[in-house]
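Chemist: Pasted the sequence and its predicted model underneath.
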Amino acid sequence: MILAIERLGDDMHRRLENGPASSAEIGLWKAQIHQLDRRIGPLAKAFSDSLGEGSRFIKMALTAANLATAALLILLAVWRTRKLMKQRQAFQNALNAERERAQITLASIGQAVISTDAEGRLDYMNAGAERLLACPLAATKGKPVASLFRLVDKDSGVEETDLITRLLAGEPRRSNVRPQLLERLDGSVVPVALNGAPLIVSGAILGCVLALHDMTREQDYIERLSWQASHDALTGLVNRRDFENRLAGAISEAPQRPRRHALMYLDLDQFKLVNDTCGHAAGDQLLRQISVLLANELPPGDILARLGGDEFGVLLFDCDADCAAATAERLRATVQDLHFSWDGRPFNISVSIGMVEVANAGMTLEEVLRAADVACYMAKEKGRNRVQLHNDGDTALRERFGEMAWVQRLHAALDENRFRLHAQEIAPLRDDIAEAGAHIEILLRLTDEDGSFVTPQSFIPAAERYGLMPAIDRWVVRNTFAILAARLADPQAVPVSTCAINLSGATFGDETFLGFMREQFAAHAIAPETISV
């Protein structure tokens, strides 16, 4: 059909190129056109119908595709939404679990934890904080934290009022070395150690957090340790160290405040008898009873201390000589009147007291203690159960003072090996007696700190009185045997037939001295018959 139309068009074009067409030709062309039109009509209608059906099919196909796409998109949206909801639920569950874990942790730790909002109002506190503040969270939430408690410095008593303000300003708070006092709403006080920090999120301060630790146990423990460090465990009295510290304080304040004090040394006279016959339990009980009796006889503010063993010390403040003497006599009589018995065995107990005035600012602690010790020793030497007042003009006291000074010098001489041995030959009274070998007596001398020789008369009394002779005698024996062994090894030395060594009575009473002598004989290969003691 299209070719026929094309041919008709070509014919009409060629004819018109040769000139105008006639009416017959035009009529023919019209007839052909009408004929073609009649033939094309059904085809056009069929094409139109086919096009309509195709269009409707395409529309339906597109609609179906759109519906399928929309359904798919809806399904994808639903799936994505469900996935996001599951993730959100998982995040929420994890957040809830973490929050619960944090709350359980905060509730179980020993410290009290408090958090505030940006205005300093209570937002949260754990169970420890509820116990520490003695108020529940439900009743205090939203209230200013500063209104729930007060923080007071333990030493100065100054209240810290700007704690929350400083924390909300971004200034952290570290715990002090010494605890502060937390005062509750009911007025009760608890020692606490406190740490605080601002709560910062994304650079903004949203509040602050306080961590408070109840220091009651620690303070009690520290106080117990402090008490144990300054008191005697058996009697509960002040111990020697604390007593001497207080005495040193009383002596040091003398130039600024002219006050008169008195120091006493008390030594029980029959304590060793009780200990040796009845055991240490009886001795401990006696010490406890005497401690109570002595403490009851002293005015408030004065100090009674156990210095060790059966020795006690008393420091009387603002007390002249007459008052101190009367107090000392009262203490002596109190101990004398004690009727102590153990397992039905009665004991007569007495005490010797040495007393010295603490009024001379020129005296040192050591001098005051030594003066009281010497006075107590003199009270024992004069018959016990008496009070001896230290007096600088007392000749006997000066002698004892000198002897006590020798104690330290003798200890130093032993440590520094400053004793010297001299040999004195023993000659027979008859000239007609000839003996082989020399007979000598060993004499002891001491080289003083300045190199001068000191005779035995100067230091032997002090050594005997204060129990140093056994140590000195052992030094003499050990060094004498070493010299004798060296002479035996020297063929040119004059042989020693007899060597006399002077020993003290305390050494002969030493049960271990015989074993020491046997060791020296064996170590130096000295014949026992050579030695005479």
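Modeler: Cool, the structure landed.
Chemist: alpha carbons only for contacts and neighbour counts from here, please
Modeler: Fine.
Chemist: Which residues are in contact with residue 345?
Modeler: Neighbour list for residue 345: empty [criterion: C-alpha atoms under 8 Å, 6 or more residues apart in numbering].
Chemist: Please report how far it lies from residue 191.
Modeler: Distance from residue 345 to residue 191, counting by C-alpha to C-alpha, to the nearest Å: 51 Å.
Chemist: adding another structure so you can compare the two:
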Amino acid sequence: MRAEWVLSSLSQALLCVDGEGTINYLNAAAEQLLNCDHHTVLGLPLESALPLRSDKGEALKPALLNELASAGGEVKLRTSGIDGREAVMSLKVEVVRGDGGEPAGFVLLLASHATASSAAAEVINHLDPLTSLMGRREFERRIDNLVNDAATSSRSHALLYIDIDQFKLINDTSGHGAGDNLIKAVGECLSAELFAGDLLYRLGGDEFGVLLCNVDSFEAKATATRLVRAVKRMDFVWSNISHRVSISVGVVLIDQYTLERQAVMSQADVAMYTAKENGRGRVHLYDVHDKNLSRLHDEMDWVHRINQALSKNEFCLVNEGIVPLGDNARADACRHSELLVRMCYKGELLSPGQFMPAAERFGLMPQIDRWVVQAVFDYLIANPQLRAGEVMFSVNISGQSLCQESFLEFVYRNLRRGNVDPSLICFEITETVAITNFSVVTRFMERVHELGGLFALDDFGTGMSSFGYLQELAVDFVKIDGLFVHDIDKNPIHEAMVRSINDISHVLGKKTIAEFVESQVVHDKLAAMGVDFSQGYLHGRPVALIHGAGQ
């Protein structure tokens, strides 16, 4: 590794002059501190090229530099900024000697006075308290330096973005103490594998970052692979339980084409998630020509939009009617509807098909579901005139949310508070989710049923063992999947499927709702079959739910 590479990457401002006082080197930190460009000052006398003066107003000539070096320690400097204001800096001078020991020049170490006096405290503030590694703020500052260096030189650097695989599982099952100790153990393992000059940071949660200076993509990927193997060899034991640990690493090269830190971080995020998708415990190098990465990039842009919408409360609910059929139309006076979520983006309402895939892929459904449930409770509290038997609202719950005990407790607590009659709400769970999480779903149903809440089995007919599980699930409604409903006037197989689902549901004491009803012919056929309810655009498009206005 060339010495110039090391010097250029230092955060300490450094300037070199020869024995005659001519500037022959200054690093990027010195350029930033002195607000100058090395092209304009190299080869010029220090005393005239830069407005630096001693505390007594003396120019920095070789004789004074030699005197300061002999005295040792730091001294104050004064300099004039481009706005004419005087600033104070600290200076430490070291003599550079030739092969024969004779003085050949001087190294000047510079810092703003404020920086010098608070350097130790700043370092402590930047340390992560759990791992004692440098934190995200210093990491981002360092990336900015590397991006600038790559843009002005032929050097390339690399970022390794590291995430502990299935950390949440260990944290949730064994407790936060286990999670904290795992983070510390992984940090120590990574530190032990890195070489001098490689920089390790904890970025937050279970994420780490490594910055490699002056490497190409091959060297960066080799380092990442070495780290993955080292973590796999770890033996992490907590409460006498041994856990297998692995990490996924996204690798991004920082070169002359890198525009900014935000681009580097976004690419690293995509590369890391690709490593996870490929099986975890892997390394993935970001490639701008990779179409799959481009697709993932688009989805992760949606992740940022979703998080922003959650933080700014930019979701809303719309109301789609569920209409009674046949005898139910005369006997059932209850207005039943499904509440659906929409995302507000740049003045438009986005349908779930635009943002839900990314939310499902990156685990954001529990946050969206929580927003929906809270919004429904807020709406019902704001409209006390809405009474059970007169209205009922269906609310969807995703499979990701059902797997979160904290989410289920959140729903249960809201129902128990007594501010809202639980029988006003019908929770919809898809058939696939119900079968996949059978024990969790049945337990949740039991608890909610005890309070008076209702359930509907959504998209029924798409699962593998539909009828076998139907008698085991204590649902109140069965929603027949629109795949079978929409063309029963033309497809006799689909007509037979709808008829059999309806008949068996009724035998089991469950009411049926046909989805995707878009024509009067289909509506009439469903009524003739004895299906209880119809839902679809035939009855109108979803309309906004307005607080304080009832239905």
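Modeler: Perfect, I can see it now. Everything numeric in this text was worked out from a predicted model, so none of it was measured.
Chemist: Next SSE downstream of the longest helix along the second structure?
Modeler: Scanning the second structure for the longest helix, with DSSP state H as the assignment, gives helix 291-311. Once helix 291-311 of the second structure ends, the next helix or strand along the chain (criterion: DSSP states H and E) is strand 315-324.
Chemist: Give me the distance from the helix or strand harbouring residue 411 of the second structure to the chain's centre.
Modeler: Using DSSP H and E, the element containing residue 411 of the second structure is helix 405-416. In terms of C-alpha atoms, centre = their mean, to the nearest Å, the centre of helix 405-416 of the second structure is found 25 Å from the chain centre.
Chemist: Please apply the same query to stretch 442-453 of the first structure.
Modeler: With C-alpha atoms, centre = their mean as the basis, stretch 442-453 of the first structure stands 50 Å off its chain's centre.
Chemist: which outside residues touch that stretch?
Modeler: Outside stretch 442-453 of the first structure, the residues within contact range by C-alpha under 8 Å, 6+ apart are 413, 418-424, 454-456, 476, 480, 499-502.
Chemist: 7 Å - rerun?
Modeler: Under the criterion C-alpha atoms under 7 Å, 6 or more residues apart in numbering, residues 418, 419, 420, 421, 422, 423, 424, 454, 455, 456, 500, 501 lie in contact with stretch 442-453 of the first structure.
Chemist: Now the buried members of these.
Modeler: Buried by 16 or more other C-alpha atoms under 10 Å: 418, 419, 500, 501, out of the contacts of stretch 442-453 of the first structure.
Chemist: for the stretch 301-450 of the second structure, what spans make up the helices?
Modeler: Secondary structure of the stretch 301-450 of the second structure by DSSP state H, counting those that start in this stretch: the helices cover 326-331, 352-361, 365-382, 399-402, 405-416, 431-436, 438-451.
Chemist: Likewise for the stretch 151-300 of the first structure?
Modeler: With helices called from DSSP H, counting those that start in this stretch, the stretch 151-300 of the first structure shows them at 163-168, 216-230, 240-252, 271-278, 280-297.
Chemist: which part of the second structure lines up with the first one?
Modeler: If I follow you right, that is helix 163-168 of the first structure. Across the second structure, nothing matches helix 163-168 of the first structure (TM-score structural alignment).
Chemist: and the buried ones among the contacts of stretch 442-453 of the first structure, which two are the farthest apart?
Modeler: 418 and 500 (21.3 Å; C-alpha to C-alpha).
Chemist: still on that earlier bit, export the helices of the stretch 151-300 of the first structure as JSON lines, with columns for distance to residue 385 of the first structure.
Modeler: Formatted as JSON lines, the helices of the stretch 151-300 of the first structure follow (distance: least, C-alpha to C-alpha, whole Å):
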{"stretch": "helix 163-168", "distance to residue 385 of the first structure": "64"}
{"stretch": "helix 216-230", "distance to residue 385 of the first structure": "29"}
{"stretch": "helix 240-252", "distance to residue 385 of the first structure": "23"}
{"stretch": "helix 271-278", "distance to residue 385 of the first structure": "13"}
{"stretch": "helix 280-297", "distance to residue 385 of the first structure": "15"}
